[in-house]
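K.L.:
one predicted model, sequence on top.
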Amino acid sequence: MSTLQGKKIAVLTSQEGVEKAELESPIAAIREAGGTAVHVAPKLEPVQSMVGDTDKDATFDPDATVSDVDAADFDALVIPGGTVNADHVRGDAASVALVTAFVEAKKPVAAICHGPWALVEAGVLPGKTLTSFPTLQTDIVNAGGSWVDETVFHCPANGWDLITSRNPDDLEAFNATIAEVVGG
């Protein structure tokens, strides 16, 4: 039996600048493990992906809007990176409210690269240890979290699971940890 059989996981992006691999790879891994991945964005308009934060690539159609979903309907949340994407997610009040709802419901949240900016904005990092793209270290510490430089870090503190990774090179470990924690 697949580890995520029967699990429904939201994957939250903005409309712009999501790192292509950090969107595609977790969605594919969730589906390969038997789970349902639901791509959520502020609007039902194409989401622009980037490669290396600088080169436009494919567009992806979201499955639902942030305002149309409820954390109660999901088992976990994944937040891909991409500098522009992460900046737009943390600047969107409805997206930040969705992140907060997952944390308040004690549901696992996984964020990669610049994705943890949404967690900084949501104010949910006190007592948590995480990794990210290195330039977020100061933001994470200033938000009350502890930062480590590891491929993937799983922090179950404060009653909810946080899974984080640094960049697209860490996707294999990131995806495996999501499957392990959510499928647990």
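P.N.:
Right, received. Where do you want to start?

K.L.:
please make it C-alpha for all contacts and neighbour counts, starting now.
P.N.:
Noted.

K.L.:
since we're on L98, how many residues are nearby?
P.N.:
20 (other CA atoms under 10 Å).

K.L.:
is it true that it touches A71?
P.N.:
Yes: counting by CA atoms under 8 Å, a contact exists between L98 and A71, whose distance comes to 6.7 Å.

K.L.:
next one for the comparison:
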Amino acid sequence: MSVNKPLAGRKVIVLATDGFEYSELTEPKRMLEEAGATVVVVAPDDASQIKGWKGGDWAGSVKVDHSLDQVNADDYQGLLLPGGVMNPDKLRMKSEAVALVRAFGEAGKPIAAICHGPWTLVDAGLVKGHKVTSWPSLRKDLENAGATWEDREVIRDGNLVTSRKPDDIPAFGKALIELLAA
């Protein structure tokens, strides 16, 4: 492992669909790639790209590398779940997406979720007994699922890294990189 590329050889999935918060996908992805990880964007449908959301309107698009049915958690070392309200709400309605998230959790692999991203963790049954953070409106959902919620920039609890919002991305990305490098 190179000092400058602590994640060389590591492969990470970003699971998202239309309506993801643009910076919550693109910035952590950039940080992971700069740390040496291979990052693939996976969407539940056979789309060639997905559209992001920023400031109440559509933002740029991101290229999709694989559809959900083309990936297996066994082939990757980590999972990133960006937020945005629409994105995780759509993902949690897709049983295949929830199953992929659950597979990462059951294998004890690192999972990072920011903003509304932890909604998918709730549906995958992965928050019970964990300390987490998120966008404030998810607090009751997470607590009802058995998590302890705190209003903090980033929380790392076991193999889960959670964060609240775009302003927290530097700390979020750093915590994920440290977890993947461990």
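P.N.:
Right, received. Where do you want to start? Keep in mind it's a predicted model, so treat the numbers as computed, not measured.

K.L.:
wait, doesn't L121 of structure 2 sit right on V101?
P.N.:
Yes: under the criterion of CA under 8 Å, L121 of structure 2 makes contact with V101 at 7.1 Å.

K.L.:
need the contact list for the residue nearest the centre of structure 2.
P.N.:
Of all residues in structure 2, the one closest to the mean position by CA atoms, centre = their mean is L81, 1.7 Å from it. When contacts are counted by CA atoms under 8 Å, 6 or more residues apart in numbering, L81 of structure 2 is found next to V14, L15, A16, L25, P88, I111, A112, A113, I114, G117, P118.

K.L.:
translate the fourth one into the numbering of structure 1.
P.N.:
In other words, L25 of structure 2. Under the alignment (TM-score structural alignment), L25 of structure 2 maps onto L23 of structure 1.

K.L.:
mind checking the SS state of that match?
P.N.:
Here L23 of structure 1 is recorded as helix under DSSP: H, G, I helix; E, B strand; the rest coil.

K.L.:
just the helices in structure 2 please.
P.N.:
22-34, 86-91, 95-106, 118-123, 139-144, 169-181 (DSSP state H).

K.L.:
can you tell me which of those is packed in deepest?
P.N.:
helix 118-123 (a mean of 25; mean count of other CA atoms under 10 Å).

K.L.:
figure out how far that one is from the centre of its chain.
P.N.:
Between the centre of helix 118-123 of structure 2 and the centre of its chain there are 10 Å (CA atoms, centre = their mean, to the nearest Å).

K.L.:
other SSEs contacting that helix?
P.N.:
Where contact means 3 or more CA pairs under 8 Å, 6 or more residues apart in numbering; DSSP states H and E, helix 118-123 of structure 2 is packed against helix 86-91, helix 95-106, helix 139-144.

K.L.:
in a markdown table: the ones you listed, plus distance to L32 of structure 2.
P.N.:
Shown next, in a markdown table, are those (distance: least, CA to CA, whole Å):
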| stretch | distance to L32 of structure 2 |
| --- | --- |
| helix 86-91 | 21 |
| helix 95-106 | 18 |
| helix 139-144 | 27 |
